[in-house]
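Q: no FASTA, just this:
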């Protein structure tokens, strides 16, 4: 049996629509099949994300398509969940069969193997769209769709067999292109409307710049960007106002756990040669890029800090000396009072003790 092509149009029988705010926005699906399932590792799993937020999930263990967010549960009816469940069960069967085919294709008698599919679409801020459709086997690229040419691209010799078979019927590639450019974008708009309170909000980024010694007299500057939504952000270090992306090391954009995202960008510099560095951040919530300069610790400020510290110390010592003098004077006055009171009186002694 030949390797099958599967396009699961989640909810395709409905009539999607709805608007969306300024982009970019995305609708992405991920399917994974494994040859040797185990506890916590199902034979097949599927998930859909809108702007990085889980909206649909499926597992061969549950055998049901389920909402990933409260707003999906509120807005999507039982008929669509039934359709999605049926489609994903078909995908599970296809992935099981394809894994057997690929093991034979690559002369593998057994062992643990994975077969994955990711596909989806994007809507940019200027209303332009994009889409992709990619397969992977054992974590490596297998075949992908060249949407504009309506053909498949093979990543290795084993994938060439699949490419030739799928290219033999160009109607399949055309169908995928139409889905990515039309149906997927329509569903993205509908989901954005469902979850507009969270998906179409914006949270501006907060930026913190710090430094630490690294090696050989160099310094590593760090720009931490956090608390922003949506996920897309651009961070780069500027040297004398000019971006130096080749020298900027960008970390991954990861969830903060509170519905926002965070990331970090670092750069290694020689502070003895140049100190004019600024972290620049671009985000949809900002009308212009946010720039936070790095300021090296000034020797003048260090001197001021030392002087202030010395003055505080002197004041403390002076205060202690004055206190002791007053205390000693009090004791002498009490003793003199005791002597003048006479041996038969306890008044002076009581006053000293009470004091």
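A: Perfect, I can see it now. This one's a predicted model, so the numbers in the text were calculated from it and none came from an experiment. Numbers count the residues shown, from 1 in each chain.

Q: all contacts plus neighbour counts: C-alpha atoms, from now on.
A: Fine.

Q: quick one: the helices in the stretch 101-250 of the chain?
A: Assigned by DSSP state H, counting those that start in this stretch, the stretch 101-250 of the chain shows helices spanning 157-167, 170-178, 184-194, 196-199.

Q: tell me the angle the first one makes with helix 170-178.
A: To tie it back to what came earlier, the one meant is helix 157-167. 90 degrees (axes from the mean of the first three to the mean of the last three Cα atoms, to 10 degrees).

Q: buried residues in helix 157-167?
A: Neighbour-count burial for helix 157-167, counted by 16 or more other Cα atoms under 10 Å, picks out 159, 160, 162, 163, 166.

Q: how far does that helix sit from the chain's center?
A: Taking Cα atoms, centre = their mean, to the nearest Å, the mean C-alpha location of helix 157-167 is offset from the chain mean by 36 Å.

Q: likewise for the shortest one?
A: Here helix 196-199 is found 18 Å from its chain centre; the criterion is Cα atoms, centre = their mean.

Q: please identify the buried residues of it?
A: With burial defined by 16+ other Cα under 10 Å, the residues of helix 196-199 counted as buried are 196, 199.

Q: likewise for stretch 216-224?
A: For stretch 216-224, by 16+ other Cα under 10 Å, it's 219, 220, 221, 222, 223, 224.

Q: and the comparison structure, right after this:
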């Protein structure tokens, strides 16, 4: 049998089923399949809501902390973004610092979005300007978050 999506009815696919099963059988199967169809629609709507499949922009947090050897570790955390692909780099005076950074990978956040973190170690006495630069398809342009020194 098959369930005709246009008719909303269970229909025989082979002649012997049509000849051997009566109208009560086809009505019962139709009701069962209509129930399954409604359940599938509800489950699909629930999944779409739970795992938001639209693009979500990354939230970016820049932080710092001292290291035991007198340097400062800058951390750039991007989270809450979808889809997964993202580029996060540190800029020193506007130039990308690729070899000096440590990337912690892109991992699921548990809510259908992703997160990642990139760190660098800098000399805190340097007067260079540092920015975290994030590229993601949900953003119209690169997102740059500057690191500022406090107190």
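A: Alright, I've got the coordinates. Since the model is a prediction, treat every value here as computed from it, not as a measurement.

Q: among the helices of the stretch 101-250 of structure 1, which is nearest residue 86 of structure 1?
A: helix 184-194 (18.5 Å; Cα to Cα).

Q: what is that closest one packed up against?
A: If contacts are counted by 3 or more Cα pairs under 8 Å, 6 or more residues apart in numbering; DSSP states H and E, helix 184-194 of structure 1 sits against strand 25-34, strand 44-50, helix 70-75, strand 114-123.

Q: Provide the secondary structure category for the residue sitting furthest away from the middle of structure 2.
A: Here the centre of structure 2 is the reference, and by Cα atoms, centre = their mean the most remote residue is residue 19, at 51.6 Å. Assigned by DSSP: H, G, I helix; E, B strand; the rest coil, the conformation of residue 19 of structure 2 is helix.

Q: roughly how far apart are it and residue 25 of structure 2?
A: 12 Å (Cα to Cα, to the nearest Å).

Q: which one in structure 1 is aligned with residue 97 of structure 2?
A: Using TM-score structural alignment as the criterion, residue 97 of structure 2 maps onto residue 244 of structure 1.

Q: and its match, how many residues sit next to it?
A: Neighbourhood size, residue 244 of structure 1 [other Cα atoms under 10 Å]: 13.

Q: what do you get for residue 115 of structure 1?
A: Residue 115 of structure 1: 22 surrounding residues under other Cα under 10 Å.

Q: doesn't residue 44 make contact with it?
A: No. Assessed by Cα atoms under 8 Å, residue 115 of structure 1 is found out of contact with residue 44, at 9.5 Å.

Q: which neighbours do the two share?
A: Common contact partners of residue 115 of structure 1 and residue 44 (Cα atoms under 8 Å, 6 or more residues apart in numbering): 32, 33, 34, 95.

Q: the third one matches what in structure 2?
A: Correspondence of residue 34 of structure 1 to structure 2, assessed by TM-score structural alignment: none assigned.

Q: got it, and the last one?
A: Under the alignment (TM-score structural alignment), residue 95 of structure 1 maps onto nothing in structure 2.

Q: which residues touch the spatially closest residue to residue 95 of structure 1 that is not a sequence neighbour?
A: Nearest residue to residue 95 of structure 1, sequence neighbours excluded (Cα to Cα, 6 or more residues apart in numbering): residue 33, at 5.9 Å. Neighbour list for residue 33 of structure 1: 42, 43, 44, 45, 92, 95, 96, 99, 114, 115, 116 [criterion: Cα under 8 Å, 6+ apart].

Q: then residue 111 of structure 2?
A: 50, 51.

Q: just confirm it is within a helix.
A: No. Under three-state DSSP, residue 111 of structure 2 falls outside any helix and is assigned coil.

Q: residue in structure 1 matching it?
A: Counting by TM-score structural alignment, residue 111 of structure 2 lines up with residue 258 in structure 1.

Q: what of residue 76 of structure 2?
A: In structure 1, the residue matched to residue 76 of structure 2 (TM-score structural alignment) is residue 223.

Q: quick one: the residue nearest to residue 95 of structure 1 from residue 99 of structure 1, how far?
A: 8 Å.

Q: joint contacts of these two?
A: Jointly contacting residue 33 of structure 1 and residue 99 under the rule Cα under 8 Å, 6+ apart are 114, 115.

Q: end to end, how far does stretch 202-218 of structure 1 reach?
A: This stretch, stretch 202-218 of structure 1, spans 37 Å end to end (Cα to Cα).

Q: ok, stretch 120-139 of structure 2 next?
A: Terminal residues of stretch 120-139 of structure 2 are spaced 24 Å apart (Cα to Cα).

Q: what does it contact?
A: Residues from elsewhere that reach stretch 120-139 of structure 2, judged by Cα under 8 Å, 6+ apart: 55-58, 62, 70-76, 78, 82-83, 85-94, 100-102, 141-147.

Q: return the set of buried residues in it.
A: Neighbour-count burial for stretch 120-139 of structure 2, counted by 16+ other Cα under 10 Å, picks out 120, 121, 122, 130, 131, 132, 133, 134, 135, 136, 137, 138.
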